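**Student:** predicted coordinates and the sequence they were generated for:
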Amino acid sequence: MQTKKILLAGETFALTQVAAAGVTATSSAQYANGALPFLAALEGSGIAVEQLPGERCSGEFPTSLEALASYHAVILSDVSALSLLLTPQAREGRTSVDRLELLERYVAGGGSLMMAGGYTSFQGMFGTAAFHDTALVDCLPVTCLAQPDGVEAPAGLRPVVTHAHPITSGLPDQWPPILGLNRTILRATPDTTLLASVTHRGRTLPLLAVRDYGKGRSLAFTTDIGPHWMSREFLESDIYRALMQNIARWLMRDL
């Protein structure tokens, strides 16, 4: 039996810092993978995840429907639109494939797509994720703002389940806090369902939403799948593991 496989694009970071002592300065760098909690949550689930680090997406993300078809689902997490649009050919000034249009066609034809939140997801903390008004957003259950959309909430925002669904089955109605998310607008279409939300400054913001699009499925999870917006309390709870597995199974059409 063929193993069901997810392509996870993004969630890697190169961190640099400079320490100054008087007139002497030294620098250091380290590499971080924010997807480790997500990957651990799917261990033993029978779902294989192939991670393509963000810095390799420009050169290695699939450029054809045939290549995408080898994956049962694609997850974009903390990887900007530019990282997908700038193919090696485009960098050389030659025409190439629009991979955001390609992903929309992949979903319409029966694939599954998830976008998870982060500083470079949706429109992004500083507007640099830049998915607003792209073909990819056409298939999502939410639309992106035209301006920076990041919300930092160090005091915590409490997610509340708003709709019964296979993804939320067996989970409590309230979850541990998140520490931030991307502000988005839920689509007002019959094929879109809001599953969980948070309240920020008196406004209800989508946290988890799903959509049937063409022959495929899409999902928006507007907070991190790892730290820092995903609080340690949430990451270390049984809810996190169950939620991530349910999301993956729904994308795989096992729910």
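**Tutor:** All right, it came through fine.

**Student:** contacts, neighbours, all on C-alpha from now
**Tutor:** Will do.

**Student:** list of residues touching the helix or strand hosting Leu103?
**Tutor:** If you go by DSSP states H and E, Leu103 is part of helix 99-108. The contact list for helix 99-108, computed with C-alpha atoms under 8 Å, 6 or more residues apart in numbering, reads 62-65, 68-69, 81, 84-85, 112-113, 134-139, 213-218.

**Student:** chain center to it: distance?
**Tutor:** Centroid displacement of helix 99-108 relative to its chain, using C-alpha atoms, centre = their mean, to the nearest Å, is 16 Å.

**Student:** need the helices for this protein, in chain order.
**Tutor:** For the chain, the helices defined by DSSP state H cover 36-41, 57-60, 65-68, 81-85, 88-91, 99-108, 232-235, 238-251.

**Student:** buried stuff in the fourth one?
**Tutor:** Along helix 81-85, these residues count as buried under the neighbour rule (16 or more other C-alpha atoms under 10 Å): Ala81, Ser83, Leu84, Leu85.

**Student:** is Thr199 in contact with Leu181, as I believe?
**Tutor:** No - with contact defined as C-alpha atoms under 8 Å, Thr199 does not count as touching Leu181 (11.2 Å).

**Student:** more crowded one of those two?
**Tutor:** With neighbours defined as other C-alpha atoms under 10 Å, Thr199 and Leu181 compare such that Leu181 has more, 29 against 14.

**Student:** now do the contacts for that one.
**Tutor:** Leu181 makes contact with Gly117, Gly118, Gly150, Val151, Glu152, Leu207, Thr222, Thr223, Asp224, Trp229, according to C-alpha under 8 Å, 6+ apart.

**Student:** repeat that for Gln89.
**Tutor:** Going by C-alpha under 8 Å, 6+ apart, Gln89 touches Thr95, Ser96.

**Student:** the one 5 residues further on now?
**Tutor:** When contacts are counted by C-alpha under 8 Å, 6+ apart, Arg94 touches no other residue.

**Student:** repeat that with 10 Å
**Tutor:** Counting by C-alpha atoms under 10 Å, 6 or more residues apart in numbering, Arg94 makes contact with Thr87, Pro88.

**Student:** put this beside the first:
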Amino acid sequence: MTRVLLLGESWFVHSIHQKGVDSFTTSEFTLGGAEFVVALRGRGHEVRHVPAHEIVDVVPGTGAQLRELADVVVVSDVGANTFQLPPATFTRSLAQPDRTVVLRDFTAAGGGLLMVGGYLTFAGIDARARWGRTPLAEALPVTVLDRDDRVELPAGAAPTRVGDHPVTAGLPATWPALLGLNEVLARPGAAVLAECAGHPLLVVGAHGAGRTAAFTSDLAPHWAPPGFTGWAHYPTLFDRTVRWLSGEEIA
């Protein structure tokens, strides 16, 4: 059983409703990624989902402490500011651990790290995610672009499997369509396992004693439509990814 810590994949929405001359507001919190969590738990993994606003309270101050909590950490659709600007630093000017360093050190010491795409991972919308400007960038198997890196594919584009690797062995050559991804560059020595619209989709590599992976589209809506999240091989894809990241040798 692999201990998986899913960080992010949550959001608040504050809406303004206007009806004639009157208006009112509503607020809503959404914890996404249910498809991913269900898929991994169904394969026997222990998954803890930490919403974005709780990350600084859960992620400890050192990589060694994080290794006590998880075998694999998944960062999904949450920007670097959440890890580098805790309230104590932003509002009270108190020094705090840089949790992007914590993630890097966790990986170097043998942990597994998966970054999943979205509007606030890799570079993200308007380059606000900022992951390429953090110490964690050196641990990723891809180079993060220093600009808005979204590749919007509203008509859908079907990913294709590339090469031969235990994570993707036996999966179909063509996968269900996705609606977008983050543009990245695979690092020298990393292995591209799948592509979409001519861009790397799934890339794996290593950092220190640990293993790393980048899945540059969503693991859930909106870039991953029901055809992808409901795909028969969706649980297999992420189960194998997590097991490989944990150091397991997959037959």
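**Tutor:** Perfect, I can see it now. As the structure is a computational prediction, the values presented were derived from the model and not from experiment.

**Student:** ok so, going back, in strands, which of the contacts of helix 99-108 of structure 1 fall?
**Tutor:** If you go by DSSP state E, the contacts of helix 99-108 of structure 1 have Ser112, Leu113, Tyr213, Gly216, Arg217, Ser218 in strands.

**Student:** of the residues you listed, which is the most crowded?
**Tutor:** Within those, most neighbours by other C-alpha under 10 Å means Ser112, with 29 neighbours.

**Student:** how far away is the counterpart of that residue in structure 2 from Phe228 of structure 2?
**Tutor:** Per TM-score structural alignment, the equivalent position to Ser112 of structure 1 in structure 2 is Gly112. Gly112 of structure 2 sits 24 Å away from Phe228 of structure 2 when distances are taken as C-alpha to C-alpha, to the nearest Å.

**Student:** could you do Asp126 of structure 2 as well?
**Tutor:** Asp126 of structure 2 sits 26 Å away from Phe228 of structure 2, going by C-alpha to C-alpha.

**Student:** ok, now Ser246 of structure 2?
**Tutor:** Distance from Ser246 of structure 2 to Phe228 of structure 2, by C-alpha to C-alpha: 24 Å.

**Student:** and these two? Which one has more around it.
**Tutor:** For the pair Ser246 of structure 2 and Phe228, the greater number of neighbours falls to Ser246 (24 against 21), based on other C-alpha under 10 Å.

**Student:** show me what the more buried one aligns to in structure 1.
**Tutor:** Matched by TM-score structural alignment, Ser246 of structure 2 corresponds to Met252 in structure 1.

**Student:** tell me the centre residue of structure 1?
**Tutor:** Geometric centre of structure 1, nearest residue: Ala116, 1.8 Å, by C-alpha atoms, centre = their mean.

**Student:** look up how far Trp229 of structure 1 lies from that one.
**Tutor:** Here Ala116 of structure 1 is placed at a distance of 11 Å from Trp229 of structure 1 (C-alpha to C-alpha).

**Student:** which neighbours do these two have in common?
**Tutor:** Joint contacts of Ala116 of structure 1 and Trp229 (C-alpha under 10 Å, 6+ apart) are Leu181, Asn182, Thr222, Thr223.

**Student:** which one of those is nearest Ala32 of structure 1?
**Tutor:** Nearest to Ala32 of structure 1 among the shared contacts of Ala116 and Trp229 of structure 1: Thr223, at 18.0 Å, using C-alpha to C-alpha.

**Student:** run a quick neighbour tally on whichever residue in structure 2 pairs up with that closest one.
**Tutor:** Here Thr223 of structure 1 is matched to Ser217 in structure 2, going by TM-score structural alignment. Look at Ser217 of structure 2: counted by other C-alpha under 10 Å, it has 30 neighbours.

**Student:** what do we get in structure 1 for Phe12 of structure 2?
**Tutor:** Counting by TM-score structural alignment, the partner of Phe12 of structure 2 is Ala14.

**Student:** so stretch 29-47 of structure 1 matches what in structure 2?
**Tutor:** Stretch 29-47 of structure 1 corresponds to residues 27-45 in structure 2, going by TM-score structural alignment.

**Student:** just the terminal-to-terminal distance for that stretch.
**Tutor:** Using C-alpha to C-alpha, the end-to-end distance of stretch 27-45 of structure 2 comes out at 33 Å.

**Student:** what residues of it count as buried?
**Tutor:** Within stretch 27-45 of structure 2, the residues that count as buried by 16+ other C-alpha under 10 Å are Gly32, Gly33, Glu35, Phe36, Val37, Ala39, Leu40, Arg41, His45.

**Student:** and stretch 114-134 of structure 2, by the same measure?
**Tutor:** Buried, per 16+ other C-alpha under 10 Å, within stretch 114-134 of structure 2: 114-125, 127-132, 134.

**Student:** and for stretch 15-25 of structure 2?
**Tutor:** By 16+ other C-alpha under 10 Å, stretch 15-25 of structure 2 has no buried positions at all.

**Student:** neighbouring contacts of that stretch?
**Tutor:** By C-alpha under 10 Å, 6+ apart, the surrounding residues in contact with stretch 15-25 of structure 2 are His14, Thr26, Ser27, Glu28.

**Student:** picking up where we left off before, out of the helices of structure 1, which comes closest to Lys4 of structure 1?
**Tutor:** Relative to Lys4 of structure 1, the nearest member of the helices of structure 1 by C-alpha to C-alpha is helix 238-251, separated by 9.7 Å.

**Student:** counting by contacts, list what the closest one packs against.
**Tutor:** Helix 238-251 of structure 1 sits against strand 4-10, helix 36-41, strand 47-52, strand 73-77, strand 112-116, strand 203-213, strand 216-221, helix 232-235, with contacts defined as 3 or more C-alpha pairs under 10 Å, 6 or more residues apart in numbering; DSSP states H and E.
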